[in-house]
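S.K.: Here is my input; please provide its structure:
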Amino acid sequence: MNIKEVLQKADEVIEDQKLREMFKKCFMSTLETSVKVDGEKTYIITGDINAMWLRDSSCQVHHYLSLMKDDSDLQNKVKGLIKSQVDYILLDPYANAFLNTEDVEREYHDTTIMKPYVWERKFELDSLCYPVQLAYLYLKETNDDTIFDKQYLHFIQTILDVFETEQYHSQKSSYTFERDMAKVWNLRKTETLQNHGHGFDTRYTGMIWSAFRPSDDACALNYNIPGNMFCSVILSYLQEIVKDIYHDEYLEERIQDLKFEIDYGIELFGTYLHPKYGKIYAYETDGYGNHVLMDDANVPSLLSLPYLGYCNEDNEIYQNTRCFILSHDNPYYYEGKKAKGIGSPHTWKEYVWPIALTMQALTSTDEQEIQTLIDMIVNNTGDTGYCHESFDVNDDSQYTRPWFCWANSLFAELIMKVYF
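M.R.: Now for the predicted structure:
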């Protein structure tokens, strides 16, 4: 099936006109508005911010991956995106977003090491995981292993170096980040790291330290549990790539050891015995016995664990956690006249995120719940027919980010899963 055939099939299988038209718009959003091809490389902006996030760009093409076999142009675009991501990470593995030009005017100043082409240098563990996931899924869909050259091997070694360093952040890492809060009046406190840009102290757990969450907000406690779970999943991908393509037993063993340490750390430090819900996963911890109990709309999230491949939907701890995060005991769960779901400290109180609503449906086994969530998303676009970053649970005309491709792509993926 190719892109044209997907749009034709939508006319056949989606009876509701409003849903059908929204699906088509969301499905095409990234290709129509956000892609720039330059030779063998592809640059994909996130939407209304003219920069490419490693996380967002990977997610923006996820719903296209199964179509690459019948569309060489689409395959080349995704292959070009992988090449760009590898080059950017080798330029600076601590950066989360990049530009396709050296010149940029910023409205704020960050105290950290800023190189040309770097838009933002917030170290987020998931930003190094998504490009691995994309390359692995690309291989599985196309059987094209030409992306795994010497440059990619250097990429693997680079991210492993970062992972192993950040297991001992307080002792070994030189990374710092501070944003000048005085110069931008509307910045949140979560835009910068405390302790003069170092973050709070952490204890070794086997997990990997992260400065910022997938929301680009600073971690409260710097071992982000869903981020480490996602890292565990992609280390399995890397182990398979190294074994089957590079035939490097030493590197394979290095990856296996790292995955073991992360998994052990999650098991030992990443759970919490809740008096109401039983054993659940915490969102963050510091290794000293402190936990952040919440979930955020951005992925990787605790809600998204089955989607990411960390566990099955019927996993007992996951189900306990799901009950917790889809309740008012989660401080970022909101309910209003028009919608209910998970929001984020990144946006205002009482604003829920279509990404979280879509993820709730993607990880649900209840057909009624799935349909209710689809209806909720379709009926809360502010009459634009697109998903936004977030919207007011009582008034969907009040929303953030009118052009946010990740949310559109994920919604399109949900509709393809349900209707195709």
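
S.K.: contacts, neighbours, all on C-alpha from now
M.R.: OK.

S.K.: what sits against the closest residue to D392 other than its chain neighbours?
M.R.: Leaving aside its chain neighbours, D392 sits nearest to Y351 (4.4 Å; criterion: CA to CA, 6 or more residues apart in numbering). By CA atoms under 8 Å, 6 or more residues apart in numbering, the contact list for Y351 reads Y334, G343, S344, S390, F391, D392, V393, Y399.

S.K.: roughly how far apart are the fourth one and M359?
M.R.: With the distance defined as CA to CA, to the nearest Å, S390 ends up 14 Å from M359.

S.K.: Compare those two and say which one has the larger neighbour count.
M.R.: S390 (30 against 25; other CA atoms under 10 Å).

S.K.: Please compute how far the strand ranked longest in the chain lies from its chain's middle.
M.R.: Using DSSP state E to define each element, the chain has its longest strand at strand 395-400. A distance of 23 Å separates the centroid of the chain from that of strand 395-400, by CA atoms, centre = their mean, to the nearest Å.

S.K.: try stretch 411-420
M.R.: 19 Å.

S.K.: what does stretch 405-415 give?
M.R.: Worked out by CA atoms, centre = their mean, stretch 405-415 lies 13 Å from the chain centre.

S.K.: So what touches it?
M.R.: Contacts of stretch 405-415 (CA under 8 Å, 6+ apart): 23-24, 26-27, 29-30, 34, 46-47, 56-57, 59-63, 354-355, 358, 361-362, 386-389.

S.K.: In helices only, show me those.
M.R.: Using DSSP state H to define helices, the subset of the contacts of stretch 405-415 located there is 23-24, 26-27, 29-30, 56-57, 59-60, 354-355, 358, 361-362.

S.K.: between those, which is nearest L67?
M.R.: F27 (12.3 Å; CA to CA).

S.K.: want to put them side by side, so please do this one too:
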Amino acid sequence: MTTQYIVTGNETVSLPTIREIDGSIEGISLLHMGAKGMLELCGDDGTPFLQPFIEVEDKSVPITDFQWNLEHYWIPTFKAKAGSINIQGTILAPIGERGFCYRISVENDYDIPVSVRFGVKGYWNKTLHSINESKEIQGEMKLYKSGWNHCFVCDLRLGYSLFAFAPIYTETPETSDTDYSCNQEEDGSIRYECFQKKVLAPRDVSIENYWFGLGFEEVAASTSAKEMLRHGFEVEHRKTCDWLAKRERNIKDERLNVILNRNMFFSFFFGSGITLDTEELVLVTSRSPRYYVSAAYWDRDSLLWSFPAILMADVEYAREILHYVFTKQIKNVGIHSRYIDGTVLEPGFELDELCAPVIALAEYVKASGDYLFIEEAYIQAGIKRILKILQSKRHNEIALYETFLQPTDDMHVYPFLTYDNVLVWKILLDIAELYSGKWDKGTIRTLTNEAKNVKESIEKHCIKIHNGIPIYAWSVDLCGNWDIYDEPPGSLLLLPHYGYCQFDDKVWNNTVNLIRSRDYKYSFADCPIAEIGCAHAPHPWVLSIANSLLSGNALTAREHLLKCSMDNGIACESVDEYTGESRTGDAFATCAGFLAYAINKAFSDDNV
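M.R.: Sure thing, here's the model as predicted:
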């Protein structure tokens, strides 16, 4: 049976692997600029990093019958049983804090007093460095007692501390019912327990909050935990609930509402974050190691998919994201993938990625009215850099622009993609509109004229006759060769969404009918989930469901979406065409953002 996971987290810490079956946390992760990616603290295959436990009359009792709920679609809570002991739990990663809390409540449902010992047990066996692939870090794991948290501290050292991890439950251990034990084994791994021990009368309840802080070293980790302890669970919980409630979206379809908000918050917290060592906001494909290319930056993924959801949730945060893009990431804009510090990870030019920052900037200005932002010197320098790179990709005679890689990151068949050139058309008009009255008239006129030329070139060179009807080719080489194809990460379905044509456009409708027909290899037309796939992952894509929501096919797309379990309700790359279960790309945070945005766009009253 496939393990089902629940996720939560905040800006600094991610909890990507909370097991539904037993409330265990297999690992926690953090972003680290010095490591150019993500670090994950793990147990091993047999023992999770952190798990709740209970002993009754000195005997271990399994915790079973977990029933989960998500407060504000993001804070996991559960009810469970351990014999006749009722257990409740909350896993809270408070907004704005460097850490999280595992809150456990136990109630004696026996008719006699019982002695209980309950809490959390931890096993830190290794730390993984993740950027697409995960590799164990060969450092020194240290365990020691600390006066800073009246408990113990763990850290990983590479000569000096790379990060530290510290629990806390009280500032007055001499009067507390809660205690701890810890030891370091011969292989360097660390085991510990934080627990409360007492006798509960019938119907008595006991509660403890186990706080865990992260930091660069001992003091930072300990005081991060202490900060949360001093505020108290109720304050941290209410602060986080208020923050989430302020950003929740509300549509009348409750089933879609759940999918929308869960995926919006997942994209927010797993598609972006704050680095532990430098406190910088960064963007990534996913902060979950379960996604197969995690902890790296793609212009397309972050700005065309995740950004629209973040923009609808938090305009000010969206502005900070654009600052990161136009400073840290602008040097290598348009290159396949980059590390979080902006240096190149995977080389290869992608035209849609070059266009992505402009599309995101235009959407931000439209939503915020913040025209002063685009006057910033670094924003204008970034736009001009994009235009300079774009010019180098233009055909010598025809107003079409080439790409090396397609939107799936796979190699092109022919270099001039219809979809990519539609994005070029769009950004030329966006830049002209944004800077009209700010740049000289000649420059604005050049941009608008080139946009006109691009559209004419698309209509002349990218429309082909297939079985007697005109369609948009997927790609052309301008030497007579072309192909019929589509990719959900950059689909021809989206031409109206980007304003290139109307929904009643004949050529576009012919194209849509063709790639949705049973004759097209990746249409899955006769399957329960009849959404488009591609060679990169030959199953219906969740991005394709989002594309359908945005391309005038919302009701059918809704039916398909509601048949999909995806990755336990979180967007994945592709689903099984018959069952709706995840087939590839679990925990796909940027895709989750585009799905949330598309649901809101299709069904929110604000967009009617």
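
S.K.: Out of the contacts of Y351 of structure 1, list just those in strands.
M.R.: Y334, S390, F391, D392, Y399.

S.K.: what do we get in structure 2 for the fourth one?
M.R.: Spelled out, it's D392 of structure 1. Residue pairing (TM-score structural alignment): D392 of structure 1 is matched to D576 of structure 2.

S.K.: Spell out which residues sit in contact with its match, please.
M.R.: I529, H539, P540, S582, R583.

S.K.: Let me see the contact set for the third one.
M.R.: When the contact criterion is CA under 8 Å, 6+ apart, the partners of P540 of structure 2 are Y522, S523, F524, I529, A530, E531, I532, G533, S574, V575, D576, E577.

S.K.: once aligned to structure 2, how far is the longest strand of structure 1 on average?
M.R.: Averaged over the aligned pairs, strand 395-400 of structure 1 sits 2.8 Å from structure 2 after superposition, using mean CA distance after the TM-score superposition for structure 1.

S.K.: and that strand, which residues are buried?
M.R.: Residues of strand 395-400 of structure 1 classed as buried under the neighbour-count rule (16 or more other CA atoms under 10 Å) are D395, D396, Y399, T400.

S.K.: wait, isn't the third one in contact with Y386?
M.R.: No. Using CA atoms under 8 Å, Y399 of structure 1 is not in contact with Y386, being 11.3 Å away.

S.K.: Please, where are all the helices along structure 1?
M.R.: Using DSSP H, helices in structure 1 cover 3-13, 17-33, 54-60, 72-91, 125-142, 150-166, 169-172, 225-241, 249-269, 305-308, 316-325, 354-362, 367-378, 405-419.

S.K.: Quick one, which of those gets closest to Y288 of structure 1.
M.R.: When the helices of structure 1 are ranked by proximity to Y288 of structure 1, the top entry is helix 249-269, at 8.7 Å, counting by CA to CA.

S.K.: looking at structure 2, where would I find the counterpart of the closest one?
M.R.: With TM-score structural alignment as the criterion, helix 249-269 of structure 1 aligns to 441-461.

S.K.: Give me the contacts around that stretch.
M.R.: Contacts of stretch 441-461 of structure 2 (CA under 8 Å, 6+ apart): 398-400, 418, 421-422, 424-426, 428-429, 431-432, 435-436, 476, 478.

S.K.: Equivalent analysis for stretch 246-265 of structure 2, please.
M.R.: Applying CA under 8 Å, 6+ apart, the set of residues contacting stretch 246-265 of structure 2 is 72-74, 309-310, 313-314, 562, 569-571, 589, 592-593, 595-597, 599-600, 603-605.

S.K.: and the gap between the residue most central in space within structure 1 and M359 of structure 1?
M.R.: For structure 1, the residue sitting closest to the mean C-alpha position, by CA atoms, centre = their mean, is V299 at 4.0 Å. To M359 of structure 1, V299 of structure 1 is 9 Å away according to CA to CA.

S.K.: likewise Q133 of structure 1?
M.R.: In terms of CA to CA, Q133 of structure 1 sits 18 Å off from M359 of structure 1.

S.K.: Y334 of structure 1 now?
M.R.: 16 Å.

S.K.: Equivalent analysis for K417 of structure 1, please.
M.R.: 12 Å.

S.K.: ok, back up a step: in CSV: the helices of structure 1, plus distance to D295 of structure 1.
M.R.: Shown next, in CSV, are the helices of structure 1 (distance: least, CA to CA, whole Å):
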stretch, distance to D295 of structure 1
helix 3-13, 33
helix 17-33, 25
helix 54-60, 18
helix 72-91, 27
helix 125-142, 15
helix 150-166, 23
helix 169-172, 24
helix 225-241, 9
helix 249-269, 16
helix 305-308, 12
helix 316-325, 6
helix 354-362, 10
helix 367-378, 18
helix 405-419, 17
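
S.K.: what's the closest of the buried residues of strand 395-400 of structure 1 to S72 of structure 1?
M.R.: T400 (35.2 Å).

S.K.: Thank you, goodbye.
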